[in-house]
Structure formats: C-alpha cells, structure tokens
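> Would you be able to build a 3D model of this:
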Amino acid sequence: MESQEEVTPPRWVRPPSSRRVVARAVQFVGATGAVFSVLPPRHHHFTLLADMIPTAGMITARVAAAVVGVLLVYLGAGLRRGKRQAWQLALMLSLLSVALHVVKGGLVPTIFAGAIAALLVAERDEFTAAGDRRNRWRAVRACLTFLGAGFALGVAEIAVRVNRLDGHSGVLSWAEHAGLGLIGVTGPVHFQSPVGALTVSVTTGAFGLLAFGSGALLLLRPSTGEQSCPVADQTRLREVLDRHGDGDSLGYFALRSDKQLVWAPSGKAAVAYRVVNGVSLASGDPLGLPSEWPRAIGQWLADCAEHGWTPAVLACGTAGGRAYQKAGLDVIELGDEAIVDVAGFSLNGRPMRGVRQAVARIRRAGYTCTILRQRDLPAETLAEAMSCANALRDGKVERGFSMALSRLGDPADGDCLLALCRDEDGVLRGVLHFVPWGRRGMSLDLMRGDRTAPNGLTELMVVSAIEAAPGFGVERISLNFAVLRSVFARAEELGAGPVIRLWCRILRAASKLWQIESLYRANAKYLPDWEPRFLCFPSARDLPRIAIAALSAESFLPARGTPAA
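I've put the predicted structure just below:
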C-alpha cells in the first residue's frame, strides 16, 4: 500500500468541453422556444390538437412555453458547472417544452426540445456536482408560499363574484378552479362575464408561474458552504499559526468569522476560503506546514469540483502562487504588499522628508500616540477605541476580506497591537489595529483617522508603531496592499512606453472610485520593500466572474440576494 507521502494530491482538471457544449445548446433551445412562443402563429402544425384544445389552453401553453424557455436559458450557467440539479431540471423542462410546443403548435421548437432532451440523457454522467441542501428547503418554502397566496386569492376572487356565476357551484368547486388555475388549466366554475374568468385565470396563473420560477431559481442558487468556521477549527488554526505563521502576513486573517477551512488529511495544513456567488475564493497562501500545502490544496479543489464551485485565490504570495500553479491553476500578478523592515527604518534622509515634516508638525500640535497590546488595554480604553473606530468608519460598510479581520476587541485577539492617537485635549482621534504575523511580525488590519485632524495624523500613528515595534519583538510590519503597483512605478520611469502610460491613466481614472493610486502613494512614502501578490484562477474566461466575486467579498460591490446559477 502506498504511504500518504507517496500519494499524488489532486489537481484542478478543467471541466470537459462537452459540458459547455450541452449548456450552450440548452440555452439556445430555451431562447429559440421563448421566441417562437411569443411570435404570432401563422398556422397550426398540429391541426388535430388545435381542434381538441380550447383557445384558453392554447394561450396557456404559449405562455408556459415562453417561461420554460427562459428557465432553460437560466439553467445554462448551472449546467456549465456540472450541477446535477441543473441537469435534472433541464431534462424535466425540455420534456415539458416538447409537450407544450405540441399543444400550442410548432414543429421546429418541438424538434429542438426533443433533441436537447436526448442530448441531456446521453451526457448525464458529466453532471455530478452536488447542490446545497438548504436551497431545496428554500425552494420548497418559496414555491408553497406563492402557491398558497395564489390559491387564496383565486378563491377570494371567485367568492366576491358569487352572484355572477353560472349554475350553483360550492366552495369545493371554487377550490378546484383556483388550484387548476395555478397550473394554467380552466376549472369547473363558469362566470357570466368573460372579464371575471380572465381575472381569476391571470391571478392564479401568475402566482403559479412565480411559484415554480422562484423555486427553480432558489434551487439552483450557488451553495455557500457552511456559514461560519466551527470553534474547533478556529482553535486548531490558531495552533497551526503559532507553529507556522511566519511565512505569510495574511495568515491571521484566516480567522475571520466568514471564512471556512478545508484541511489536508494530516491536519497540518489548510486552505481558508469563502464561497461568493459560486466562486470558492481563497485568500493568501495555504496555512500550515509548506510540505502539506499540495494536499490541502487538493482537498480544496476536490471540494470545489464536488459542489460545482469555481476555484480562485486572491492575494497569495510567491510560495503560495507556485503551489497553486502546480495544482493546475493559472497565476497572474495582482499587486504588491508594502513591508517595512523595522531595523532599517529611519526618518532621516531626503526621501523621508515629507513623512518627517508631517510627524513633526502634528507632534507640535500636541498629538501623542501610544502602542499597546489589546490584552494590556484597560476595558474602558478598549471600549473607547472600538467606539472611535466605528465613529470614524468611512460609510456603513466594513470593507475587506483578504487583508482585514473585520472585528475589534475580541478577547481571542489579545496579541493584536493598537496604536491610539490623542490630541492635546486627550481626545482619541485615530486608531490603528495590527494583527500578529507569526512571532516576529505584524500586519496592518484597520486604519481609522479623524478627517478633521491636522495633516500628519496617519503618518504619526504609522511611525509610532514602527518605532515601538522592537519593544514587542516585532521585526517587520506589513502595511497594506497596492493593486497593480508596478504599473504606476513603471509609468514613472524614464522611457515608459505608450501602453504603460495608457494603462496608468486608466488606473488613475479608476482610482476615483477605488483609491488604487492613493493606496500606493500612502504606502510608498515609508520606503517599504514590495512583495508581489498574485491572483490564481482556472481559466481566462472565469476572470470576470472571479472579479465580481472578489469585489463583492471586499464589499466594493453589493452582495446579490439571489446569485445566478
């Protein structure tokens, strides 16, 4: 038997092209069926059925065929990811589409729908990705809610027209009529006025469509995995970080409450990730023993394949990028992380003139800064810092995912460092929060400053933290991350080409929304070392979807309530 060390960890395998072909074919047939359903009929291909089915039934079949076509278009995204539930629904809807097109008349869409049903059966083994069981119950609840509302409204509309009905029908007949109306079938109740019959049919039919449409959408909603990391995993991860946390400055951010962990079989390495709109978004390097990284990555990729998630890694380092590349992902440079060497930092020299003058100016204004570990802060001071950080937040949204902890004051984070800046009256005007980076470093997590304070507040807090670092055994400080920093740096060099200059102008325009250039300038003034960070992804066609997921995770885009399948 092979030992664990000899087992080759799984690699990311690109989905078969046949799956993509089936998805595109289903979407094409769905779109074609929807178009044929709304076009005015020229003649009936099935004259026998046309004579047997009333006009109301024909209209119902046309509307239902259009809805089925739209749902088939929607199902294409789930089919591309190999979702078993998407395959099941697509097969059921394609067969239903055949029946509906036969009823309403239409040879071409009937042939198309039958062909796609046969294709789905032939390629059934390609669709094995599991869905989220919670989505099933959400779909059932939504479907039952709309069906119940439509049924109740249908019965009520019949009841208010009780004096305008033909014949004597009881409550059971009303209920039967409303129930059949939910699926587009005419019931036993007869109205004196065609308008009354049409009103009841439209109401019940609309709620029936809403019920089945919303159920299908929720059923195919991408799985999000577990909502939070179990306490046992958090404790286990802290132990791993204590032993192997020196490698990656982002390791401590894996302790965010919204990140999940997948472990190597040995339990000595893990990948931290969050599922956003069907993208399993990992951040930073894998955690733990580097020799076990391939197995942790393999477990994560196997989990992605099982659930139909698209794997992506945001802001990993060079070592992590190589590991993910060996596992089958593509890698591109995303930006650079600013790291300050504490021992080599000095305010002396012309390059540091701006920072030196800013710090001197605000100190003359009476501002002071103290650096303490969170566990050493009195309870009232910690509460004051938390209140100040909340008050100084820029907007209501807490931004950050890959390089933010998104909490302050948790007793479990006692090793974190806080820089508290007060004015001449002792009022707290700024807060910096640093998380541990192994045993000899710290990473900037949160930076809040009063915008009404004099210029130099941020410089004073950063410089004070760097100057105090040796007393806490800190040798290096990760300040922040600058997206596409190399573009700005190369554009400033002598002889920069037109492509680089154009790319720089585009980024400067984008900086008006996302502060890309300002983050680079804010970090560069401290003359840090720049360490590259990378984005890992399966293929170029996945990049738009990954970009949207990353921006949503970082809270630059609102999270969608019902993500697309």
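
> Please make it C-alpha for all contacts and neighbour counts, starting now.
Will do.

> contacting residues for residue 240?
Shown in contact with residue 240 (Cα atoms under 8 Å, 6 or more residues apart in numbering): 268, 269, 287, 288.

> Make a PyMOL selection of the buried ones in those residues.
This is how PyMOL selects the buried members of these, with burial counted by 16 or more other Cα atoms under 10 Å:
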select buried, resi 268+269+287+288
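
> So which of the contacts of residue 240 sit within strands?
Cross-referencing those against strands under DSSP state E gives 269, 287, 288.

> Break down the chain into its strands, ranges please.
Under the criterion DSSP E, the chain contains strands at 165-166, 190-191, 260-263, 269-276, 279-283, 287-288, 310-316, 330-341, 368-373, 417-422, 428-437, 441-449, 476-483, 529-537.

> and the direction of the fifth one versus that of strand 529-537, what angle?
What that stands for is strand 279-283. Between the direction of strand 279-283 and that of strand 529-537, the angle (axes from the mean of the first three to the mean of the last three Cα atoms, to 10 degrees) works out to 160 degrees.

> helices or strands up against strand 279-283?
If you count contacts as 3 or more Cα pairs under 8 Å, 6 or more residues apart in numbering; DSSP states H and E, strand 279-283 packs onto strand 269-276, strand 310-316, helix 543-553.

> 6 Å instead, please
strand 269-276, strand 310-316 (3 or more Cα pairs under 6 Å, 6 or more residues apart in numbering; DSSP states H and E).

> Show me the two of the contacts of residue 240 that sit farthest apart.
For the contacts of residue 240, the maximum inter-member distance is 8.4 Å, found between 268 and 287 (Cα to Cα).

> overlap in contacts of those two?
Where contact means Cα atoms under 6 Å, 6 or more residues apart in numbering, no residue is in contact with each of residue 268 and residue 287.

> if we can go back for a sec, would you turn the helices and strands packed on strand 279-283 into TSV with distance to residue 141?
Conversion of the helices and strands packed on strand 279-283 to TSV gives the following (distance: least, Cα to Cα, whole Å):
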stretch	distance to residue 141
strand 269-276	23
strand 310-316	28
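
> Quick check: which of these is nearest to residue 83?
For those, distance to residue 83 was read as Cα to Cα. The smallest value, 12.1 Å, belongs to strand 310-316.

> who touches that closest one?
Surrounding strand 310-316, the residues in contact under the criterion Cα under 6 Å, 6+ apart are 279, 280, 281, 282, 283, 284, 285, 533, 534, 535, 536, 537.

> Go ahead and measure how far it is from the middle of the chain.
Centroid separation for strand 310-316 versus its chain: 12 Å, with Cα atoms, centre = their mean, to the nearest Å.

> Please generate a structure for the following sequence too, so the two can be compared:
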Amino acid sequence: MPTATRLRALLTRMVMAVVTNLVPTLFAAVGGLYLLLGIAELVGATEWFFNEPAGTSITFADLLLPLLGVALVGIAVGLKQRRRDIWLLSVGMIAGFTFVSWAPLSAVSRGGGGMDVVALITNLALVGSLLSTRNRYTVRGSNLMRASVYLGWLASLAVISGVYWGVSMLVLDVTWDQARTYSLGDPTSTIDNLQRLQLLATIAFFVACLAFLIRLLKSLRPDDVRLSVAATRDLLRRCGADSLDYFVTNEKKRHYIWRDGRGLIGYDLANGLVLASGNPICAPQHRATLLNDFLHDMERDGYVVAFWAIDQTLADDLGNRGFRTVKLGEEASLEVDRFSLENLGARGSALKRAVRSVEAHGIEFAFYRLEEVPGHVYSQMDDLDRSWLQEFGGTDEKGFSMTLSRLPDFEDQDAAFAVALDPSVPGLPRVVAYLSFVPVYNRNSYSLDMMRRTRQAPNGINDFLLVHTLQVIGYHGRDTVSLNFAPLAETAGGPSLLGRAANALPPSLKKTFYIDSLYAYNDRFGPDWVPRYGAFKARRDLIAIVRMVAKLEGAIALDWRRRLSRLIAGSNYTITRSPPVATRYAPEVTDDQDS
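Next up, the predicted model:
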C-alpha cells in the first residue's frame, strides 16, 4: 500500500473514531435531556423554570417527551454496545412517535393547533436513515463503517429539517413563535369526539411503548448476551471442522460476522493491523465468498490484513490472492485407534514408567464430559486455574490462536476434562492436575486446551493424564485428539526459514515461546504432524505482525502488570458458575490395557 494511501487511511480512521464515539454520546445526551424535560413537565417543574403560568395544561407532546428520551438513549446503548436488539427496539419506538405525530387526530388532541409537522419530518428522516442502513452498521466493528452510517443519519436529519425550516421561515415568512405555536398547538380548545378517539389510539400507543420498554430492559440482562454465544456454537456444530475452530470463542478475539451469522472469522485489531486467527468458519461452498468479503471490507477501510495459524488449503488460497505465506510450525494430531505404547518403542517405555510412577502415589484417573463433572471437582479445577495464573502470569491466560483463555463452563456443553485425583486426602478426593479438551465438530475429535497441575503433583502427571485419555477417549465417540501447536517445528525435511531463525534465538526466548519443549513433548506420543501457516501481504508489515502475535500469545508481559493482576485476583474472585453435580467416574485403566 503506498505511503500516501496509508496516511490517508490513518487520518480517516482518526476522524471516524472521533465521530464514532461522538454520535452515540449525542444520542444519549439528547435522549437524557428529553427524558428530564418530560419528567419535569409532568411534575410541573417547568412552570417555575420557564416562568410559565401556574396550572398550564399538559399537552400530548409533553406525554411523549420522556418516552422519546428513552428511545434515543436506547439507540445510544445499542450503538455503543453493538446490541442490535436494543437498537431495533428503540428505532421501533421512534417509528411509533412518527405514526402518532403525523396522525390528523393528534392535532385535535393538542387543541386544534394542526399536525406536528416538525416531529413528522424529523422522525421520518431519523427512522428512514436508520432503517436504510440497519445491516451496514452490524457488519463488523469497523470505526470507518459505523461512523459513515452515523454521518449519514446526521446528514439526513440536517438536510430534511433544514429544508423544512428554511422554506417555512424564508419563503412563507413564518416566525419562530408562529412555528412553535403551529407545532405544539393551543391547549385551550375544547374536547370533542375526535379527541376522545385519539385518546384511545394514544393509550394503545403507550401500551406498545411500555412493551418496547420492558423488552429493552430485559435485553440488558446478562442472559441475553449468551444468545450470541449460543449462535456461535450452533455455527461451530454445523461448520466447525478444523482443530482450532472452537477457539474462536476466546474472549480476546473479535468476530467478523458474515451474512447474519452464516459465517465467522476470529481476529484481533491493533494499530491498523487485523490479525485473523485460524480458518474461516462457514459452509465449504461459502468459504471463498466469505474470504472475499472479509478482505474487501478490511482493506477498504485501510487495515493491513494478516493471517495466523491457518491450514495448508487456506494458505494456498491466500497465496493465489497475492499473499506471502510462511510455515509457522506444526500441530500434533493423534489417531486414537493407532495409539499404542507398545508401538512407540523407547518412547512408549518411558511413558509407561511415568504412568506407573504416578500410580504408585495412589493417583486415580477420571474422564468427564462437562455435564458429568462433580461440583466439588469443578470448583477445585477452578481454584487450581486461578492459582496457576497468579503464579505464572497474572489473571490473564497466555495464548490466542489455540486456547479458550478460560476454564470451560456450562456454555461449553461438549467440552471434556481428564482429571488426576488424590483420594488419600481426608474428605473429598483432591484434584492435583487436569487437562481440558474442546470439541472439533464434524471430525469426531477433541483439541487439547489447558494443562494444569499443583506443585505437589508427582512428576509425569501430564503423561499419566494423556496416556489414560488416549486409551479411553474412543469410548466417548472421538477418533482423534489434537495436541499442542509447536511453533517453528519442522518435521518434513530440513528446517524452514523461520526454523533456522529460531535456532539462532537465545535460550531465554526459546523458553518463552516453548519452541523446543512443546515439540519434544508432543513427539513422545508418536503423532502425525500437521503444518500451520501464516500469511501477509508485505514484508514491511512483519515487525508489526510479530509484535502483535507475541503480545497476544503472552510472550510480552510486563512485570508490574503481573504483580498488579495478582493483587487484584487475590481478593475479588468468586465462583459463580458450576456444572450440574454428577458422581459417575470413568473406569480405571490398568497396566494390562497399555496396548
């Protein structure tokens, strides 16, 4: 991308960011003002403030004013929180105000002053501009796209309202007082049958507004936030086929939602760089279209796009689109039916010794699906996860591309755990280590997520858990297990360019990125190695990409942030979620089942 274009895109993003934050604030401010004025009018406070005669009648417009304020505040909340349900409900309320304001009977209800033409014009402009762009602003969280829509709304209101007032005051020679009287009406007129009919319509409208308001308040509850989570998991069940797909639910990732949830790409955004992680999640026949739309939308807004941890097929596709691809490492994948300690030779013997050493300490193995985990076991795993993070990395889990960065909870219905239990502790068995797995739909597979252990756990505890898991997981309907992604690993021939660069790294950095240890550990189980790639357009973007990946994967962590996060996590943590209690343990695995 030329330098002039990049500068132009940067300036555009800065301006649009200001507008994006300003417009919801304006909606909230105006809505709050209307709400306060409406309440003040209803309680009679404006008689003193505006020096109005005592006992001034409350007009129909006075009753609508607080509800109009609620609707405008609702629009602001919907825009700021990207809640389409709140936004649509608020727009519906505005549409209701438009219906009432143009109705001829409203002129009678306000005392014969005529239709509220000002409300008619402004509300029609607002509703029309909102509805005409209802799909554009929800495409993604791009400041440029959302700000352009906001500016379209403001322009529509300004142009239409300006034309109306200009024609009224300049051409027809209408003064401000006359326009105000024409708009608000004269409340001294008598009541007739038409006004009574309008009153019935008004009551119906207020009932509808009350229903909108109740739905608006309900949509603010945390339960409704999980609707989007449920939609993501439904998409994964239908289209998830890659071992990294489920990690799109990582809370660090943003979502590019394609065509109302028919496709999804997980990414993060920083300093004008969009880093997409993993493959697009959609039906195979839609993959090319989803990728086209994603690249078009992001590059149109001036973002630099890169991909991380993608498979060979997507790497080849991006190569044909002008991207440079580079091998990042390899992922270990184990077929359950083929796994046998006897066939691993010396590696199998070493694993057997590790398993028997752990069993000599009286440690027992259990494998649970999420709904089967006993409540006390889940609570102990949660405590172990918290203490692990405090000791090794603060409150944030390392990782971006191949981790949930959290303990699976009741929303992860198809997750599973392999748990090492110490029954020698008085009371309930104590959790000394566990592994968490997430599903790979459409492949009957699991992906390994977290590995946790206490300091008191015997050596070889992870070997113990993995060996027993691989021996029993077939009974749970799984054919393969995906282990850790080993960065910069190279098993096919000689090392790649990145592999040669990794060999030149100092030992401290190799330890930070787990370059040597992950490959050596995974290779002990005799897996198949699946390559993973990265893709980028220009070499000059490499530094920004590497820096962003290092930060997301946890390689860059400041000591003061870790200390602060440990202090915060030490006192304010409570367990709020636990799966249903169950008592069924997985069957024990003995030495004669090693093969």
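
> quick one on the thing from earlier: just the ones in strands among the contacts of residue 240 of structure 1 now: which is nearest residue 393 of structure 1?
So of these, ranked by how close each gets to residue 393 of structure 1 (Cα to Cα), first place is residue 287, at 30.3 Å.

> Tell me which stretches of the stretch 101-250 of structure 1 form helices.
Here the stretch 101-250 of structure 1 has its helices, by DSSP state H, counting those that start in this stretch, at 107-122, 133-160, 171-181, 194-219, 231-244.

> ah, wrong one, I meant the stretch 451-565 of structure 1
457-468, 485-491, 498-514, 516-524, 543-553.

> now the most centrally placed residue in structure 2: how far from residue 477 of structure 2?
In structure 2, the residue lying closest to the centroid (Cα atoms, centre = their mean) is residue 254, at 5.2 Å. Summarising the geometry, the distance separating residue 254 of structure 2 from residue 477 of structure 2, computed by Cα to Cα, to the nearest Å, is 31 Å.

> Same question for residue 215 of structure 2.
Taken as Cα to Cα, the spacing of residue 215 of structure 2 relative to residue 477 of structure 2 amounts to 42 Å.

> Those two: who's more crowded?
Between residue 215 of structure 2 and residue 477, residue 215 has the larger neighbour count (other Cα atoms under 10 Å), namely 14 against 10.

> tell me which element that one is part of?
Following DSSP states H and E, the helix or strand that holds residue 215 of structure 2 is helix 193-219.

> What is that helix packed up against?
In this structure, helix 193-219 of structure 2 makes packing contacts with helix 104-109, judged by 3+ Cα pairs under 6 Å, 6+ apart.

> Mind doing that once more with 7 Å?
Contact analysis of helix 193-219 of structure 2 by 3 or more Cα pairs under 7 Å, 6 or more residues apart in numbering; DSSP states H and E lists helix 84-102, helix 104-109 as its packing neighbours.

> against structure 1, where does it fall?
Under TM-score structural alignment, helix 193-219 of structure 2 has no counterpart anywhere in structure 1.

> Where in structure 1 does whichever strand or helix holds residue 74 of structure 2 fall?
With secondary structure defined by DSSP H and E, residue 74 of structure 2 is part of helix 60-81. In the comparison with structure 1, helix 60-81 of structure 2 aligns to no range at all (TM-score structural alignment).

> so the helix holding residue 215 of structure 2 versus helix 84-102, what angle?
Note on geometry: by the same axes, to 10 degrees, helix 193-219 of structure 2 and helix 84-102 are set 170 degrees apart in direction.

> Pull out the buried positions in helix 193-219 of structure 2.
For helix 193-219 of structure 2, a neighbour-count test (16+ other Cα under 10 Å) marks 195, 198, 199, 202, 205, 206, 209, 212, 213, 216, 219 as buried.

> One more: stretch 481-492 of structure 1?
Of the residues in stretch 481-492 of structure 1, 481, 482, 483, 484, 485, 486, 487, 488, 491 count as buried by neighbour count, 16+ other Cα under 10 Å.

> which residue packs closest to the third one, ignoring adjacent ones?
Put plainly, it is residue 483 of structure 1. Take residue 483 of structure 1 and drop its neighbours on the chain: the residue closest to it by Cα to Cα, 6 or more residues apart in numbering is residue 335, 4.2 Å away.

> wouldn't that neighbour be in contact with residue 532 here?
Yes: with contacts counted by Cα atoms under 7 Å, residue 335 of structure 1 reaches residue 532, the gap being 5.9 Å.

> which neighbours do those two share?
Overlap of the contact sets of residue 335 of structure 1 and residue 532 (by Cα atoms under 7 Å, 6 or more residues apart in numbering) is empty.

> right, so of the helices of the stretch 451-565 of structure 1, which gets closest to residue 140 of structure 1?
Comparing the helices of the stretch 451-565 of structure 1 under Cα to Cα, the one sitting nearest is helix 543-553, at 27.1 Å.

> Report the separation between the two terminal residues of stretch 478-489 of structure 1.
Using Cα to Cα, the gap from the first to the last residue of stretch 478-489 of structure 1 comes to 19 Å.

> can you list the residues that contact it?
For stretch 478-489 of structure 1, the surrounding residues in contact (Cα under 7 Å, 6+ apart) are 249, 334-340, 442-444, 500, 504, 516, 519-520, 523.

> try it again with 8 Å
Where contact means Cα under 8 Å, 6+ apart, the residues beyond stretch 478-489 of structure 1 that reach it are 249, 333-340, 441-444, 500, 503-504, 516-517, 519-520, 523.

> Weed out the non-buried ones from those.
249, 333-340, 441-444, 500, 504, 516-517, 519-520, 523.

> Can you tell me how far residue 399 of structure 1 is from residue 462 of structure 1?
Distance of residue 399 of structure 1 to residue 462 of structure 1, given as Cα to Cα: 20 Å.
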